[in-house]
Each structure stands twice: as C-alpha cells, then as structure tokens.
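*Asks:* Got a predicted model here, sequence first, then my questions.
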Amino acid sequence: MVMGRTTPMPSFHLEPRILIMCIGVLIRALCSCCPAPCECPTRDNSTLCRRRFLSMVPSDIPIFSQTLDLSHNYIRAVPSNSFTHLKYLQELDLSYNQLSRVEPGLFSGLPALRVLLLHHNELKLLPPGIFLGMPALSWLDVRGNQLVILLDQTFQGLGELKHLETGENPLLFISPGAFLALPQLQRLGLEDTKLNNVPIGALTALPRLSELRLGGISKSILRDLSFPDLPLLRVLEIDCWPSLGILEPHSLSGLNLSSFSVTHGNLTTIPEEALKAQIYLRTLDLSNNPISELPARGFSTLRRLEELRLSSGRLHYVPSAAFYGLGHLRMLDLSDNPLTWLAEDALPSPLGGLETLLLSNTMLSCDCRLCWLLHRGLRFGGKSPICASPDSLRGMVIPDDPEKLCPDLFTCQPPIIVNLGPRKLKVREGDILTISCNSLGVPQPSIQWVLPQNPQLEDIRTTERITISPDDTLQFDPVQTEHAGAYLCVATNMVGNDSTWVHLEVVPFNGSNVPSSVATMNGHLLVVITAGGILPFISSVTLCFIFMFLWSRGRGNIKHRAHIEYVPRGNRGSTDTEENKFTMKLL
C-alpha cells in the first residue's frame, strides 16, 4: 500500500512593529470619519465646517484633526465635552456664531491648541479660569462680543499667550489684575471700546508688550505718564478716539516708539511736545484729524522718520520749513485736504530721500508756485492731483511730467481790483452799509483793509461796529459819525499788489436833516409820553384831597381856637392865671 505525502501549509509570520503599524492604520481609518456636512482634507488633517448652517457642534469630528473650522454658523452653545478627544488640535475657529456663554472646562484637555478664535459672538462674560487646559495657546481672539468687564485672572493658565485681541467690545472696566497671567504677551488690541481712560494698572502687568492698539476712550486728554513700565513697546496705535484733542507733553514719556498713530481723533494742531522725545520714530500717522495748521519745524526732532501721513485734515497750505529736518522721509501723505499750495521750502532739504507725495483730492492752485514741485520728479502715487484753480485749468489732472506745464500753463498774474463800485459814498448815520472789494489774479489775491480808525495794515476782523466778513467785505452795523473817512482796499499775491480808496461821508442824525414825516411822528410820540406821565400825577393828587376832605367831615365839629396856659419865669408864686394865657387859631 502506497502511502501519499501531504503538502505542508505555508505559515505567515508578522514582525511586531509591522503589526502595530497595521493596527494604527486600521484605527486611523476607523477614526477618520468626516462629519456629513463638513470637508476633511487629509493632507493637513483639517475639518472644515465653515458656513454649513450648523446649530450644534458635530459629534464625529476625527480625533487626528489639527484644524477645526466651525465659523459662520448658528451655534448657540457648545457642550463641555465636545473637544476633549481632540488631543492633536492646534487651531479652533468658533467665530461668527451665536455663543452667549462658554461652558466651564470646554477647552480643558487641548494641550496642542495654539490658536483659539471666538470673535464676533455674543459672549457677555469670561469667568476667571475659563481658558485653563490650553498651556500652548499663543493667539486668542475675543473681538466683537458683548464683554463689558475683564476680571482678575480672566486669562489664567495662558502663560504662553503672545497675541490677544479684545477690541470691538463695549468694555467699561478692566481690572488691574486682568492681565497678570500673561507674562509673554506681545500684542494687545483694545480698539473700539467704551473705557473711560487708559487702563494703566492692567497694562503695567505686561512687561514684554511690543504692540498696543487703543480706541473708543471717552477722555479728551491723554495724560502724562499714560504708559509706564512698557520698555519694549514699539507700536502704539490710538485710533477712533473721537474726543482726543490734547496730548500732554509727557504723555509718551518712557516709550521708544518706532510707529505711532493718532487717527480719527480731534487734534487741531501737531502735538510737538509729546513727540519731541520720540527720536526713533519711523512711522507717524495723524490722519483724519481736524489739523488746520502746520508749525515751522514741528517735526524737526524726528530725524529718522520715513513715513508721515496727514491725510483727511483741514490744511489749506503748507508753510515754509514745515517738514524741516526730515532727511530720511520717503513717503508724505497730504491727500484729502483743502490744500491750495505748498511753500517751496516746505519739504525737507535735501529732497533725495522723498519718493512719494500723495496729493489726491486736494484743491491745488495750478500756477507758477507748483513748478518747483513738478521739477523735483516726485511720484504722486495712487490718484493724481487735480487743479482746482484758476478757472481755465479747473479739473485738469496734473501729470508727473512737467515739461508741457511750466511755464506755459502754470503761470502767475498780479492782482487787479475789479467791480469796486462807487469810490465816494454818502450815507446817513444809523444806516446799514456794506462795501465790497473784488480782485482777480493768479494765485487768488488776498484782501486787506486799512481803516481810518486803524491806519496800520493789520488783519483786524472787527473794530468799532465795523466787521470784515469772510468774503472780505466791510460791514457797518450801523453807520456812525466816527466812521467817516478814507478806507483803503489792498489786494496782494506773490506777484504784486493793487489798491484803491473808498471815501465815506456820514450825515449826522439831527433835526435839520430829519424828514417832516419823521418829525411829525416824533412830535406825536412826545405828546403821548408827556400825557402818560402828567395825567396819573394829577389823578393821584385829586384822590388824596378828596380823601382828606371826607375824613375831616367824619370827625364832627372842629375847634378853631385853643387857649393854652403857661407859667412865666418871674411869677412862680403868683396865683393870677387869667393873664398867663394865650390863644392859638387852629387850621
């Protein structure tokens, strides 16, 4: 009997490490289910649920997700255990939802989280310790909520936080200990709040702060020493502080800023004293302030300044030496000002560093005064400036190439006084009188009046019932006799001047010159006044006499004689009294 041989079955042997890898892949595959309304790109381990009309957080978020985007949904509440399994999560975005509160422990157990975005929700309070459990967090954004107060230890446990955004909240108070747990914080946003003043006590707990943005504070003055104990602060932005009109001389003391801005405020002048010590400043922005005048050498100490913005102000002209000392200036923004001209020596000298001069939406007078500027070869950048005057060039765009403009089109003409009216005027005292003086010229001449009451050529707008109105007309309200005399109108521009005299004669207000109708009316008025004074007096006296008569009649018979005895000095012992009497007649 022949015995058959059996073929041995092959055996499979897996090394332990390969087995572990297979199990890991299997677990990863089982745990990587993407929530139905979301997208889960595997290349960066992201779970993207942005704008998915979600009202709650999905429950099956992959555990290996590093980025979770739940922004722009309708989530009102998040259970405290929603993210506890996401140990690898590095960025969590819950912005633009309807969260009104944060559950305690919601963010605990997220050791790898670095970015947390909660901005533009409806949060009203951040309880102390609410952010515990995120030791690696470096960026926190709670802008655009309804927070009114930041309590002590609000940010407890965030020792590595470097960037904090708390602006766009109706904050009324920040506790002095609110930032105590943030020793590494470098950037802080507090713009668009309702704070009453700079939170000095809270800011002193941030020794490494390098960038600070403030806004919405109600005070009109930035007080001295507003930013103490901030030695590393380099960028300070004070924006949208509508009432801020004064920076006290030492308000920036202790700071070494490289960038400083005060925009959308109420500054009317350049804060020279406050800026004087900021010698390392490279960027200065004073846009959107009602600044109407630039002082000569107002920026002379800022010799490292490279960018200066003065747009959207009320500047009508730039005087000589306005930017003296700014040898490193590269960009100057004067756009959106009612600017008519710049003095030839207004810009820094030498002009080698200045590259861009923004003059869009200004009111430039296109005359010979601009030729020096066009020959410098500056770039106007953005929108080119447009001529506002003279009438022949109004609306013309000023190109960068000046060859065809100067001196053929951009010319100057001396002033000529026109339409003055009568040179000799005769008016009555008490009349209302207006004298105008119009002139033509390029650039537009300025008008000055020399008054007989003030023979010196001075800019006096009001004197002795004479007013010089903004349109340079003389207004007498009313005319008086002392106003008689010769008035000189002087029109002046950079090319020359023109003048003319106006002689005023005032007829006094007296009887000889009063019309008969006026005299009759005044006579009637005098009679009425006299009668009104005499008649009450006569009536009063008559009533008094009648009263006395009636009173005397009511007293009965009246004695008309009285006998009075007396004792003579020499007859003290005599008894004869008949002769010691005298009789008086009573009325």
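*Replies:* Perfect, I can see it now. Everything numeric in this text was worked out from a predicted model, so none of it was measured.
*Asks:* contacts, neighbours, all on C-alpha from now
*Replies:* OK.
*Asks:* Assign the closest residue to residue 242 other than its chain neighbours to helix, strand or coil.
*Replies:* Nearest residue to residue 242, sequence neighbours excluded (C-alpha to C-alpha, 6 or more residues apart in numbering): residue 265, at 4.3 Å. Secondary structure assignment for residue 265 (DSSP: H, G, I helix; E, B strand; the rest coil): coil.
*Asks:* Included below, for side-by-side comparison, is a second structure:
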Amino acid sequence: MMDAGSSAFLRGGSAAQRIGGVSMWLTLWLTALSCTPAQGCPRLCVCYPNPMTVSCQAQNFTSVPVGVPYNSQRVFLQNNQITELRVDSFGFETQVLWLFSNNITWIEAGAFSELRELEELDLGDNPSLRRLEGGAFRGLERLQSLHMHRCRLAALPHDIFHKLYSLQFLYLQENQLHFLQDDLFSDLVNLNQLFLHGNRIRTLSEHAFRGLVNLDRLLLHDNRIRQVHRRAFRDLGRLTMLFLFNNSLAELPGQVLRDTASVQFLRLNGNPWSCGCEARSLWEFFRGARISSSELLCSSPSTRRGLDLRFLREMDFALCPLPDPGSLAGTTTTTFSTKTRWWFSKAKPVSSTKGVFEKSSETVKAFPFSASKALDSSVSNSAVASAKYEFDEEEAALPKLDPEEYWANYGNEDAAVTGLRCFELECPPGFDLPSLPAAASCPTSSSALSVVVFAVLSLSVHMLVG
C-alpha cells in the first residue's frame, strides 16, 4: 500500500508524473515478491537460493524433515540420526541428496522412486545399514554417483543396480562384502570408477564384472582374493587402473591381464606369489607389457623367495610343461587333486591317448599309453590292469571334472602333490618318470641264455691261457 504523501503526489502531479510513479511502485512491488520464497524453510534448516539449497545437517533429525521446498536442487541431511527411508520420505525433487553419517538401518524398496532428477546420492558412513532390499534404488535412472562406503554391507541383492544406466561412480569400499554375484553390474554400461577395496571378497568369477565396458578404474585392494577366473576381466577393455595389492593371490592367469590391454597403472604387491610353473603365463605377460607396475615378490618356492616374479629368467621355466589348452585357468598347472583332476596330453583327449595311472599315498602320475610299448610282450594284461588307477567308493562318488567345472576347484589343489608333470616326449633326461610294473624289469629267456654263453666262453679262455 502507498502512504498518504505518495497518494497526494500522484493526485496532484501531471499525468506523466502519475504514470511514472505508478511504474516505479509496481517495479518495487514485483521485486519484493520475487525475493520472497514460495515455501518456507524447514525448522532448524538453512535455505539458499540459486541453486535452491536446503541444509539440515547436524540437527539430530531422526527422520527426513517435512517442509523441504519441492523445487530444492540440493538437500543436505548428513550427520543426523535418521534411521529409516520410506517411500513417502521425500516430498521434493532434487538433484543432490546427502544422507551420509546417519543411523540408517533400513531403506524401503522404491524409497527414492520419486526423485527422478537425482544425480548424486551419498549414503556412506551408515554403519547400521547392513543389508539392502532389491529395488532400493528403483527409478534413479539419471543417477550418476552413488556412495555406499563404510556401511557394513555383507551382500548385495542381484538386482540392486537394475536400470541405473547413467551411473558413473560407485563407492562400495570398506564394507563386509564376501562375494560379488554374477551380472551384479551388468546394467552399469556407463560406469567409470568402481571402488571395492577394503572388503572381504575371496573370489572373482567369470561374470562378476560383465557389462562394465566403460570402466576406467577398478580398486580391489585390501580384500582376501585368492582366485581370479581367467576371463573375469574380459569386458574391461578400457580399464586403465587396476589395484589388486594386499590380497591372498598366489597366482594370476596371464589371460586376466591380457583382457585389460589398456591398463596403465597396475598394483599387485602384497600378495604371496608362487613363482613355480604356475607363474609362467603371468611372467610372459610382463615380458611384453609396458605399464607402471608394482613389484611382485615371490613367496615360494624357497629358492626364489624374495625375487621379483617379473624379472625371472626364461631358464627358470625350462622344465615346466606347456600350458594345458583345455584349462579354464589358462595357466600351466603343476599340481592336481588326487580325487578330481586328470592330466591329458596336449592333443584333444581320446581313448587312445589316456594315461596309465598309478595309485600311491602321495601322488597320481600319468604317462601316455605309448610308454607301454617299452613293456615286453610277456607282460600280461593283468599286470597292466593292476597298474591302472582304481577308485575307491569315496572317489567314485565324486563328480567327473569337465572343463566347465574347473573353476569350482580352482586353487584348491592338494598340497601333497608337488612333483612336476611332463609328457613323455617333453621330459628332460633323467626326469623321474613313473616306474614300470615289476614284470617289465625281469630279464627275458634270450637275455639269460646270452649271459650263460658269455660266462662259459670266458671260463674256457681262462683255462687255455692259464
């Protein structure tokens, strides 16, 4: 409203003056309206315009406060005591939502489904959040950054990242994850950085990272990883940084790193590397690699302890068998289970190339049937049959090993089986081949007759000369 003086001025002035005065008051009035927020700011919160920001941090809220303006672009709710997130918790539209350092224990499926414009969600440092429901992030198809570090998560539902096509940064470090389900990340085609360090992961299966075709950084250090499938990283052709240090890796198939041809920074230190024949494919990878790599100190065998696997000599692997082309590990495996593993020749196994197996308390040795040609024809079929490997009831009940089943037992070889294996034509001189059956070592009748004749002739010459 205008005061009396202003009204008198407008009544007494000229028409032009009256029009100018009205325009000035309208301008001031509209300016005042534009500075007044459409909605009030929640109690105990501070609001800022351009962009519309609502800051409610460290106010001991136990739930998401009501009254947050619908058009808020950034909402900060960190360092409170919020315990649950429900479908009706968010009555506003925002692009950035910070909920880290609360006491969240449960997130209802679809809790964020109304936040269609959300690009960044931070749920880190919620140590009471130990599990998530499938569909917890349903509807967040524009989400680009998701923080769930230090939440004590032990497992992730198989569909937790379903349809998060825009996600680029995923922070899962310092939880309690024991494994990664197959195809867990298959929808994250635009993911650029994945942080999984500081968990309890033990194995990386063939399909653990399937779909991550644009991944640039993968951090897996400080876990308990012992086994990596040779094709675990086959979709990671754009990876430039791979951290696997401080794990329990004794060996790593060379194929794992060949699938990540773009890697520039590789950290594998802090693992108990075994530098026997099983390390050959990894050693061969480093021979041609031009990357920034950490040291790989050998833990075994004792003769190589403390050496760097990368700098071993070719002669260190001279007595190693060639890699088994049928092995899913893609490496030369020198130890085999006495119950579930068989050793075949380089050619495709057929009935005529199967080995004769001898059973002992410590090892199972094999050599091709061609070695049996050295046996004399006098050796009976029963003698050969007695040398074949015989299964007891416990062993007969075990599943037969197919190539597809290799991964189920990968890395669990019997520790007692430590001898090197070689094929007959590849064995170096003096190699300890399996001993032949006793019947094969007996002299033939013709050999015995030759010895007798030679002895008689020698005696006769001695008597004539003497």
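*Replies:* Good, I have the coordinates. Just so you know, these numbers come straight off a predicted model, no measurement behind them.
*Asks:* What is the equivalent residue in the second structure for the residue nearest to residue 242 of the first structure?
*Replies:* For residue 265 of the first structure, the aligned position in the second structure is residue 175, judged by TM-score structural alignment.
*Asks:* Help me confirm that that match comes into contact with residue 152.
*Replies:* Yes - using C-alpha atoms under 8 Å, residue 175 of the second structure and residue 152 qualify as a contacting pair, with a distance of 4.4 Å.
*Asks:* Can you give me the distance of residue 100 of the second structure to residue 54 of the second structure?
*Replies:* 15 Å (C-alpha to C-alpha, to the nearest Å).
*Asks:* What of residue 432 of the second structure?
*Replies:* 77 Å.
*Asks:* which one of these two has more residues nearby?
*Replies:* Using other C-alpha atoms under 10 Å, the more surrounded residue of residue 432 of the second structure and residue 54 is residue 54, with 22 against 12.
*Asks:* and that one, what does it touch?
*Replies:* With contact taken as C-alpha atoms under 8 Å, 6 or more residues apart in numbering, residue 54 of the second structure is in contact with 41, 45-48, 68, 72, 74-76.
*Asks:* which element is it on?
*Replies:* If you go by DSSP states H and E, residue 54 of the second structure is part of strand 53-55.
*Asks:* how deep is the counterpart of residue 253 of the second structure in the first structure tucked in, by neighbour count?
*Replies:* By TM-score structural alignment, residue 253 of the second structure lines up with residue 343 in the first structure. When neighbours are counted by other C-alpha under 10 Å, residue 343 of the first structure registers 16.
*Asks:* Isn't residue 343 of the first structure up against residue 319?
*Replies:* Yes - the criterion here is C-alpha under 8 Å, and residue 343 of the first structure meets it with residue 319 at 5.3 Å.
*Asks:* Helix or strand for residue 27 of the first structure, just tell me which one.
*Replies:* helix 16-31.
*Asks:* The second structure: matching residues for the helix or strand just after that helix?
*Replies:* Sequence order places strand 46-48 as the next helix or strand after helix 16-31 of the first structure, per DSSP H and E. Using TM-score structural alignment, none of the residues of the second structure align to strand 46-48 of the first structure.
*Asks:* Could you list the buried residues of strand 46-48 of the first structure?
*Replies:* 46-48 (16 or more other C-alpha atoms under 10 Å).
*Asks:* Same check on stretch 222-241 of the first structure?
*Replies:* Buried-residue list, stretch 222-241 of the first structure, by 16+ other C-alpha under 10 Å: 222-223, 225-241.
*Asks:* Same check on stretch 281-290 of the second structure?
*Replies:* 281-283, 285-286.
*Asks:* can you redo those residues as JSON lines with distance to residue 239 of the second structure?
*Replies:* Converted to JSON lines, these look like this (distance: C-alpha to C-alpha, whole Å):
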{"residue": "281", "distance to residue 239 of the second structure": "20"}
{"residue": "282", "distance to residue 239 of the second structure": "18"}
{"residue": "283", "distance to residue 239 of the second structure": "21"}
{"residue": "285", "distance to residue 239 of the second structure": "17"}
{"residue": "286", "distance to residue 239 of the second structure": "17"}
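*Asks:* between those, which is closest to residue 236 of the second structure?
*Replies:* When those are compared for distance to residue 236 of the second structure (C-alpha to C-alpha), residue 285 comes out closest, at 16.9 Å.
*Asks:* my read: residue 186 of the second structure touches residue 209, true?
*Replies:* Yes - Residue 186 of the second structure is in contact with residue 209 according to C-alpha under 8 Å; the separation is 7.2 Å.
*Asks:* Between the two, which is the more surrounded one?
*Replies:* residue 209 (24 against 20).
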